[in-house]
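K.L.:
Kindly return the folded structure for what I paste below:
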Amino acid sequence: MSKKILVIDDEFGLLEVVQAYLQKEGFDVFTAANGKQGLLLFSEVKPDFIILDLMLPDLSGEDICKSIREVSNVPILMLTAKVHEESRISGFELGADDYLTKPFSPRELVLRVKSIFKRVSGIEKSEHILNYNDGDLRINKDTREVYKKNQLITLTPNEYDILLVLASNSKYVFTRDQIIEQAFGYMFSGYNRTIDSHIKNLRKKIEDNVSEPCYIMTVYGIGYRFGGNNHEAS
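P.N.:
From the prediction side, this is the model:
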């Protein structure tokens, strides 16, 4: 079954070009020219991927992203004419998975979509569950599901990939650039400070006390390491 992609942008010419390129690659593409229409299609279509413009005539892309993240971890790639670092940082804090700055190459957009789908699909199966702190935190690498105290928690693709990199190498201290390289590869276009935004969101979801984390540990002056104690799941 073809993957469904929702594109929300108020530039009709851009919508037509992006739709054509994505359909050529076999995706089912749905388009919306404003935020309200985009949210309606999101509810009706239940897309597998969203391409979202930040500057829309009715609702801001940030507000749309926030609304979607309250109910879904569907991958979101943001399009923006804003080039300032802080604009990107705020988008990642809301749960965006990638950014492209306008103008951009449609071929690069397609590559980024495919790259994120590849990460989300979990092609490289592990066939086991990572179990930490006597089952307090469990990571199913086959299904990309994470459980905290036996409750399924919702992580964005980026949050999951960062967690998996750290948890799979619990004795290793990663710099931000190393996390980017291991989790996202060459397709990542953000700043290394965006890792801090993802870490902040991760801690809110998996830590009992974000002020005294036991899983995502800061190594000052270097980066981050994983602090959970691993036990193989039975």
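K.L.:
going forward, measure contacts and count neighbours with C-alpha atoms only.
P.N.:
Will do.
K.L.:
and Gln151, how many neighbours?
P.N.:
For Gln151, the neighbour count with other Cα atoms under 10 Å is 11.
K.L.:
From Lys205, how far out is it?
P.N.:
From Gln151 across to Lys205, the span is 11 Å (Cα to Cα, to the nearest Å).
K.L.:
Give the helix, strand or coil label for Ile139.
P.N.:
Of the three states, Ile139 takes strand according to DSSP: H, G, I helix; E, B strand; the rest coil.
K.L.:
element containing the nearest residue to Thr194 once chain neighbours are set aside, please.
P.N.:
Nearest residue to Thr194, sequence neighbours excluded (Cα to Cα, 6 or more residues apart in numbering): Ile89, at 5.6 Å. Using DSSP states H and E, Ile89 sits within helix 85-94.
K.L.:
what does Ile195 give?
P.N.:
helix 194-206.
K.L.:
What are the buried residues along that helix?
P.N.:
Going by neighbour count (16 or more other Cα atoms under 10 Å), the buried part of helix 194-206 is 194-199, 201-203, 205-206.
K.L.:
now the end-to-end length of stretch 121-139.
P.N.:
15 Å.
K.L.:
show me where this structure has helices.
P.N.:
For the chain, the helices defined by DSSP state H occupy 12-24, 35-45, 61-69, 85-94, 106-121, 157-168, 176-183, 194-206.
K.L.:
For the longest one, what is the distance to the chain centroid?
P.N.:
Looking back up the chat, that one is helix 106-121. 12 Å (Cα atoms, centre = their mean, to the nearest Å).
K.L.:
Which residues does it contact?
P.N.:
By Cα atoms under 8 Å, 6 or more residues apart in numbering, the residues outside helix 106-121 that reach it are 17-18, 21-22, 75, 77, 100, 144, 157, 161, 187.
K.L.:
ok so, going back, so which of the helices of the chain gets nearest Ser2?
P.N.:
Closest of those to Ser2 is helix 12-24, at 10.0 Å (criterion: Cα to Cα).
K.L.:
And the closest one, what does it pack against?
P.N.:
Contact here means 3 or more Cα pairs under 8 Å, 6 or more residues apart in numbering; DSSP states H and E; on that basis helix 12-24 packs against strand 4-8, strand 28-32, helix 106-121.
K.L.:
Next, the buried residues of that helix.
P.N.:
Applying 16+ other Cα under 10 Å to helix 12-24 flags 15, 18-19, 21-22 as buried.
K.L.:
quick one: that helix to chain centroid distance?
P.N.:
23 Å.
K.L.:
next one: stretch 62-69
P.N.:
13 Å.
K.L.:
one more, for comparison:
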Amino acid sequence: MREKIIIVSDNEGLRIFLVQLLLDRGFDVYSCPVQSQSAVVLIRTHYPDLIILDIPMPSSASSDVCAEIRRISDKPVLFMDHYNDDNMKIFGLNAGGDGFINIPVHNELLITQIKAQIRRYTGAFAVNRRNVLLFPGLEVDLNARTVMIHGHEAVLSAKEFQLLALLAKNPNRVFHTETLYNLIWSETKLGDLRTVMVHIYSLRQKIEKNPHHPLYIHTVRGSGYKFNGKLVQ
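P.N.:
I've put the predicted structure just below:
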């Protein structure tokens, strides 16, 4: 199956160049200008494996587009880096990006970066043919929506399971509290960010041997939460 890439950029020449390059390398490619709703429609329609974002940073437009993307997708996002500026890199990462593509584009490096990001997303955790995430002492069955902890089933609510599955599918990736709220509770928009903290607390009570010193779900002070990537074999 061909992997899908979406390119979001107001630079028509850059879009045309990237689309042709990626098509030639065997990807399915879609593109649109920097309008958050256009990007949202493409993502919801095509379910991309990776998104390339070329927008001015830092800016309210970039924040809006990133926020919209992160509400509906946890797939890798690569920013086009025109300036090689550390402050912009920090902004991009905090906005939900996963990496940067330097301008001018080095074709082979770009392809390598894209493949590495997709491979990291899909293969950084152990998944067998039954679509089960396997970690020491923990088994998350994505099809049956069950969780086994040291051989015993942990009874999770629907939202607790969604949280655990999202974090476990992305080891070592830091999810901001707001991002988790938008991804898990986007349909309802009820409650506030404390909802995430309450569910993380409850989830730890059910899967962690010592919830005060968690093995699986770590707090990243000032940012949010991540799944312990050291457990990935």
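K.L.:
Mind checking the TM-score on these two?
P.N.:
Overlay of the two chains. TM-score (TM-score structural alignment, normalised by the length of the second structure): 0.59; 180 aligned residues with a Cα RMSD of 4.3 Å.
K.L.:
coming back round to it: how much does the helix holding Ile89 of the first structure deviate in direction from helix 61-69?
P.N.:
10 degrees (axes from the mean of the first three to the mean of the last three Cα atoms, to 10 degrees).
K.L.:
before we move on, back to that, deepest in the core, which of the helices and strands packed on helix 12-24 of the first structure is it.
P.N.:
strand 4-8 (a mean of 25; mean count of other Cα atoms under 10 Å).
K.L.:
check the fit of that one onto the second structure and give the mean distance.
P.N.:
With mean Cα distance after the TM-score superposition for the first structure, strand 4-8 of the first structure departs from the second structure by a mean of 0.9 Å once superposed.
K.L.:
Run through who's touching that strand.
P.N.:
Outside strand 4-8 of the first structure, the residues touching it (Cα under 8 Å, 6+ apart) are 15, 19, 27-35, 38, 41-42, 45-53.
K.L.:
try stretch 86-103 of the second structure
P.N.:
By Cα under 8 Å, 6+ apart, stretch 86-103 of the second structure touches 57-58, 63, 66-67, 70, 76-84, 110.
K.L.:
Return the entry from those residues with the maximum number of neighbours.
P.N.:
Val77 (26 neighbours).
K.L.:
how far away is the residue nearest to Glu145 of the first structure when sequence neighbours are not counted from Leu202 of the first structure?
P.N.:
Nearest residue to Glu145 of the first structure, sequence neighbours excluded (Cα to Cα, 6+ apart): Ile139, at 6.0 Å. When distance is defined by Cα to Cα, Ile139 of the first structure is 13 Å away from Leu202 of the first structure.
K.L.:
do Leu40 of the first structure as well
P.N.:
If you go by Cα to Cα, the gap between Leu40 of the first structure and Leu202 of the first structure works out to 28 Å.
K.L.:
just Lys125 of the first structure next, same as before
P.N.:
23 Å.
K.L.:
Please apply the same query to Glu232 of the first structure.
P.N.:
In terms of Cα to Cα, Glu232 of the first structure sits 22 Å off from Leu202 of the first structure.
K.L.:
shouldn't the residue nearest to Glu145 of the first structure be in contact with Ile129?
P.N.:
Yes. With contact defined as Cα atoms under 8 Å, Ile139 of the first structure reaches Ile129; the gap is 5.6 Å.
K.L.:
When those two are compared, which one has more neighbours?
P.N.:
Taking neighbours as other Cα under 10 Å, Ile139 of the first structure and Ile129 compare with Ile139 leading, 23 against 19.
K.L.:
List the contacts of that one.
P.N.:
Per Cα under 8 Å, 6+ apart, neighbours of Ile139 of the first structure: 129-131, 145-147, 164.
K.L.:
residues contacting the most centrally placed residue in the second structure?
P.N.:
Closest to where the C-alpha atoms of the second structure average out (Cα atoms, centre = their mean) is Asp74, at 3.0 Å. Residues near Asp74 of the second structure by Cα under 8 Å, 6+ apart: Leu183.
K.L.:
which one in the first structure is aligned with it?
P.N.:
Aligned counterpart of Asp74 of the second structure in the first structure: Asn73 (TM-score structural alignment).
K.L.:
From Asp177 of the first structure, how far out is its match?
P.N.:
Relative to Asp177 of the first structure, and taking Cα to Cα, Asn73 of the first structure is found at 24 Å.
K.L.:
Run through who's touching stretch 148-155 of the first structure.
P.N.:
72-73, 135-138, 145-147, 202, 205-206.
K.L.:
farthest pair in those residues?
P.N.:
The widest separation within these (Cα to Cα) is 24.9 Å, between Ser72 and Gly135.
K.L.:
neighbour count winner among these two?
P.N.:
Gly135 (18 against 14).
K.L.:
how deep is the counterpart of Gly99 of the second structure in the first structure tucked in, by neighbour count?
P.N.:
Under the alignment (TM-score structural alignment), Gly99 of the second structure maps onto Asp98 of the first structure. Residues lying near Asp98 of the first structure (other Cα under 10 Å) number 23.
K.L.:
so how far does stretch 15-23 of the first structure sit from its counterpart in the second structure?
P.N.:
Stretch 15-23 of the first structure sits 1.2 Å off on average (mean Cα distance after the TM-score superposition for the first structure).
K.L.:
any idea what Val7 of the first structure aligns with in the second structure?
P.N.:
So, by TM-score structural alignment, Val7 of the first structure is matched to Ile7.
K.L.:
still on that earlier bit, with distance to Cys214 of the first structure as added columns, please give the helices of the first structure in CSV.
P.N.:
Output for the helices of the first structure, formatted as CSV (distance: least, Cα to Cα, whole Å):
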stretch, distance to Cys214 of the first structure
helix 12-24, 42
helix 35-45, 36
helix 61-69, 25
helix 85-94, 21
helix 106-121, 26
helix 157-168, 12
helix 176-183, 19
helix 194-206, 9
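K.L.:
Fine, thanks again, bye for now.
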